[in-house]
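Enquirer: what would the 3D arrangement of this be:
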Amino acid sequence: MSRPHRTGGPRPAARTPRTARRAGTPRTARGTVRPTAALTRACLALALLAAAVLATASCSSDGRKSVTLDVLASSELADLGPLLDDLRHDTGVTLHMDYQGTVDASDALTPGHYRHDLAWLSSDRWLRLRLAASGSRTGLPLSTRTMMSPLVIGMRRAAAERLRHASPDGRISWADVAAAAATGSFRYAMADPRHTNSGLSALVGVATAAAGTGAALRPQDVACDRLRGFLTGQAVTGRSTGDLADAYVRHQDGTDALITYESELLALNASGRLREPLEVVYPEDGMVLSDYPLLLLDPAKRPAYDKVVAWLLGEHAQRKLMERTLRRPLDTGIRRDPRLRRPIGNALYFPDQQQVVTRLLADYAADTPKDIPGSAPTGPPPPAAPASQALFLLDFSGSMRGERIAELRAAFDGLSGSDTSHTGRFVRFFRGERITVVRFGSRVLAERTLTYRDEKDLAALRAFVASEDFDGSTAVWSTLDGAYDRVADLLRAGPGRPLSVVLMTDGESNTGIGLDTFLARYRQRPAPVRAVHTYAIRYGDAGTAALDRAAWATGGRMVDARTGSLLDAFQETRGCVQ
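Expert: Modelled structure (predicted):
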């Protein structure tokens, strides 16, 4: 039964604090206070107020909702820090950057297994090749270019003057750099192309220039390694573009040049870290251009991606990108920094087949020392890789007298550096190369092996070829069989040594063992010996069938010197190894 409601008169005082309660507040059966409707409304209002405060914390100052995106980014984009603050302020989008070398970052991107919302790379070309080769059905993520910077060469003034003086036209090309590096007179810093886009772009640029086709590299353009001379000049490296710059600063006194992005060179020149500023050289035979695409990895983040892209391509951001990073804006209407007004010139194509780039990287790994300053230590220094070696078997039978031997000597002069043509500068003998020359007739007349360290070695080689010691007969197959005995000895002494055999003859074999006997013996040799190829040069009256058969049986090929010069034929075999 309910208690009677009092009307009028004073309210009785509570007897004790434990039983005190507000008038009108009913007591529950257990004696606790039940809230009234008014109190409930008040609590709800406080809860809504707290929620509003929390909601405001995830919005920008003008009420836009804030978004944070995880971005896999090329390491050189670490210079964007202040601009990213502006982006967050203007759009409400925060980019959380995870920096890696571009090649490493591209290797980490697998459709269906992306761990980031966006990727911002210096170039997406390697990623495109990987996705195409994998047969991915999703294709390349949505991609938008944001700015540009060409891959150039920063040279110390004295080095640039030397190369201009030696160049046939006074302009510096990749071919000039390769020729100077091959002689040991030009040392440069270049990032590791297995990890960085700047290093990979340099490798592709030099290889494209060496091919001389003016088009994207094809597998046949890299079948023979034409970059060995160029790579002998690499003195400093780094696993990222920033690491490379730091390593160059440490070794600048002994290094002639730094191969990297135009923006990086300009920033380094302005940093005060160099004892002399580097001249920015734009190679005449072309450069690879980076365009810094922003890729959408998570389609659900498309609205935020669109905001970021719209902001980056706006006039204000494009100008700030140029001013703060020294990269070229996409907006042609923006007045360029004076340092960025030079035309880019010949932009080289990037290969459209993954196997081409894979071959270039494999050759790089085989050609470069493992302990170049700036490389990341991974344990005790590895043993030095065996030097590459070419074995030249030269026919000195009587039919080679006169004009033919003169052309042979001219060919070796060209390989020693007298040929200043574009091709000649890439395929000349290079510092550290081991060269074996065998003069033969009815037997081996003489053999000479030397390592090219300076011009005295090349002079000795030319003198050896200048001999007038001719013989009356031609033992082609006995000589080639003996060369493979020599190959077996070399491989026992230095497993993995890059080797090739170049056989030049102007006639038919008329003494010694026959071709069938040579081939039978060749097939019985150990696999590493059989992996060494023979490149046969047909000259003068030599027949085609036997030379072609022998070359193909060993994995090589025949080159016909009668369709061009003997020098051209020798140059075609350069860098062709097992």
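
Enquirer: from now on I want contacts and neighbour counts done on CA atoms only, so please keep to that.
Expert: Fine.

Enquirer: can you tell me the closest non-neighbouring residue to residue 267?
Expert: Nearest residue to residue 267 in three dimensions, chain neighbours excluded: residue 326, at 7.1 Å (CA to CA, 6 or more residues apart in numbering).

Enquirer: and what of residue 148?
Expert: Closest to residue 148 by CA to CA, 6+ apart is residue 291, at 4.3 Å.

Enquirer: quick check: that neighbour touching residue 145?
Expert: Yes - counting by CA atoms under 8 Å, residue 291 touches residue 145, with 5.6 Å between them.

Enquirer: any common contacting residues for the two?
Expert: Counting by CA atoms under 8 Å, 6 or more residues apart in numbering, no residue touches both residue 291 and residue 145.

Enquirer: hmm, back to that, can you report how many residues lie near the residue nearest to residue 267?
Expert: Other residues near residue 326 come to 23 when the count uses other CA atoms under 10 Å.

Enquirer: before we go on, could you also do this sequence so I can check it against the first one:
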Amino acid sequence: MTAVVAHSRSRALAVLLALVCALVCAVALPACSRDEAAEPAPDDAREQPATNPDPSSDPEADPDVAGTTLRVLAGSEIKDMLPILEDAQAELGITVELTYQGTLDGTETVMAGEGDFDATWFPSNAYMTLFDEKSALVSEEASIMRTPVVLGVKRDRAAELGWDEKSPTWAEVVDAAASGEFAYGMSSPVSSNSGFSALVELATAISGTGAAITAADVDVVASDLTRFAQGQALTSGSSGWLMEAYDKDSSAVDGVFNYESLILQDPDLVEVIPQDGVITADYPLTLLSGRGEKVEAAYGALVDYLRRDDVQQRIADETHRRTDATTPDDERMVFEIPFPNRLATVRALLSSWVSEVRKPANMVFQIDTSGSMGGERLDALKAALLSLTETGADGTAALLTFQPREMIRFVEFASGIKSEKDLVVGEDGNLADVSSYVNDLSALGGTALYGTLQHALELAAQTRADDNVTSVVLFSDGENTDAPGIDGFAQWYEANEAVQGIPVYAILFGEASADEMGRLAELTGGRVFDAGDGDLTAAFKEIRGYL
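Expert: So this is what the prediction gives:
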């Protein structure tokens, strides 16, 4: 969370009163919007003394926003805006509290009236417009910057494919992925706006209708989506982490689907914009309804600051996004693909992707049930795992549950391995066996973390294949108590090629070592998810975007 503070300022609103005689008609001046300048007052009117010299006594004056807090639910993509927000402290008098959540599930949170937020700042409100609740829950929105979701291809591969000279169609991208000529990375469409936009771009283009995709079109394009999915070799739950993983080791892929602003930051990537169109994120800062005068004024002050000419130029320079300060000469032309106009279409497309189209997940859950996990901690762990079996969940939450074709392996450990369970989710999606296993977990013993992690990685390697996405999820609430330690594990890992490239996603909880979990994630190409506040369910659901 980041706080941004700035000096208050008031927007002057002049109410001009003119005396009229019988032969002169009354003249009314139009009101000004945030983007319009007020017309100059007549000279004689300007010479009149102010009727309200004290702004505090003027009922039309904006309230003093100094000290006002603006709580914003935002996409993690705007983290690169933090320096600009921090510099706003010199000019505004507000505090901006940022809480990060994915665009789709964050939108559903707000539309359900959950959370105490004053505003949102997602890459796009396109998904939000599909909800009937939007008109009642949203007061105002203002686009701050723009960036299309495009394809970044390694310079040499772009030349080999001919995409550096002539942009391919989406159908040509599908053919290249299906034939093995083009391997790519893409974030999860369920949790990340860039991945979701890329999926909509593809599905709409190959539907061939020339219009927004419909639920009926989803079945028609499913086979081409499946062919496209064969080329995915890197996945992620967020756009930023996708680029981090690519920058760390790009050997597995030829390119990535992501925001233009991120692609342009890598000099080794060539920006490729498919001929038949893309979707542009416009980052609308959105005020929610009924938040009070001071919050509304704070929102207005922040929007005015961010849309100021010099700040728009700074955003363009520092984040590589398109703004009002960029010109057609600075931007590559794009054809804009229409967004689906029905919520049912979005959900049908996402459901098809996770349950039928994408490569199935091959997951090993290494679960600590040592003695320290007794009581509330074990209850929280069970609740978090069971949340991934809730087949009756609504919206995107239903897509975070375990899906048909996925393989789930549990390795329960304490001083050693306590139990193992292999489960494959059938076409009917029945997860009763998973629920039964989780409910039987019990707490007892020490914490042989790294020895059992070696076993979990070996299990994962046994079933790793080009047609699945393999990973290990490590959960522990304490520090390792048995040999080997982190150093011994690192030596073992570097000597075992079979397990290399399998990411370990570690959940930081309880007394687990943040330093060791960070080192483990760095070593294996995984990531640490902080559940230090005790919200294990949120951590497990976030991880699902990476599996």
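
Enquirer: report the TM-score for the pair.
Expert: Overlay of the two chains. TM-score (TM-score structural alignment, normalised by the length of structure 2): 0.53; 315 aligned residues with a CA RMSD of 3.3 Å.

Enquirer: what's the match for the residue nearest to residue 148 of structure 1 in structure 2?
Expert: Residue pairing (TM-score structural alignment): residue 291 of structure 1 is matched to residue 282 of structure 2.

Enquirer: residue 49 of structure 1 too?
Expert: For residue 49 of structure 1, no residue is aligned by TM-score structural alignment.

Enquirer: wait, what's in contact with the alignment partner in structure 2 of the residue nearest to residue 267 of structure 1?
Expert: Taking TM-score structural alignment, the alignment pairs residue 326 of structure 1 with residue 320 from structure 2. Residue 320 of structure 2 makes contact with 260, 261, 262, 264, 265 under the criterion CA under 8 Å, 6+ apart.

Enquirer: narrow these to those that are buried.
Expert: The neighbour count (16 or more other CA atoms under 10 Å) marks 260, 261, 262, 264 as buried among these.

Enquirer: show me what contacts the third one?
Expert: For residue 262 of structure 2, the contacting residues are 243, 320, taking CA under 8 Å, 6+ apart as the criterion.

Enquirer: against residue 239 of structure 1, how distant is the alignment partner in structure 1 of it?
Expert: Taking TM-score structural alignment, residue 262 of structure 2 has residue 264 as its aligned residue in structure 1. Here residue 264 of structure 1 is placed at a distance of 15 Å from residue 239 of structure 1 (CA to CA, to the nearest Å).

Enquirer: ok, residue 67 of structure 1 next?
Expert: Distance of residue 67 of structure 1 to residue 239 of structure 1, given as CA to CA: 32 Å.

Enquirer: and what of residue 449 of structure 1?
Expert: Applying CA to CA, the value for residue 449 of structure 1 to residue 239 of structure 1 is 37 Å.

Enquirer: more crowded one of these two?
Expert: With neighbours defined as other CA under 10 Å, residue 449 of structure 1 and residue 239 compare such that residue 239 has more, 22 against 14.

Enquirer: helix, strand or coil for that one?
Expert: Recorded secondary structure, residue 239 of structure 1: coil (DSSP: H, G, I helix; E, B strand; the rest coil).

Enquirer: surely it meets residue 192?
Expert: Yes - the pair residue 239 of structure 1 / residue 192 is scored as a contact, 5.6 Å apart, by CA under 8 Å.

Enquirer: how about the helix or strand where residue 175 of structure 2 lies: buried residues?
Expert: Assigned by DSSP states H and E, residue 175 of structure 2 belongs to helix 170-179. Neighbour counts over helix 170-179 of structure 2 (16+ other CA under 10 Å) mark 170, 171, 173, 174, 175, 176, 177, 178 as buried.

Enquirer: can I get these in JSON lines with distance to residue 528 of structure 2?
Expert: Shown next, in JSON lines, are the buried residues of helix 170-179 of structure 2 (distance: CA to CA, whole Å):
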{"residue": "170", "distance to residue 528 of structure 2": "35"}
{"residue": "171", "distance to residue 528 of structure 2": "37"}
{"residue": "173", "distance to residue 528 of structure 2": "33"}
{"residue": "174", "distance to residue 528 of structure 2": "33"}
{"residue": "175", "distance to residue 528 of structure 2": "35"}
{"residue": "176", "distance to residue 528 of structure 2": "33"}
{"residue": "177", "distance to residue 528 of structure 2": "30"}
{"residue": "178", "distance to residue 528 of structure 2": "32"}
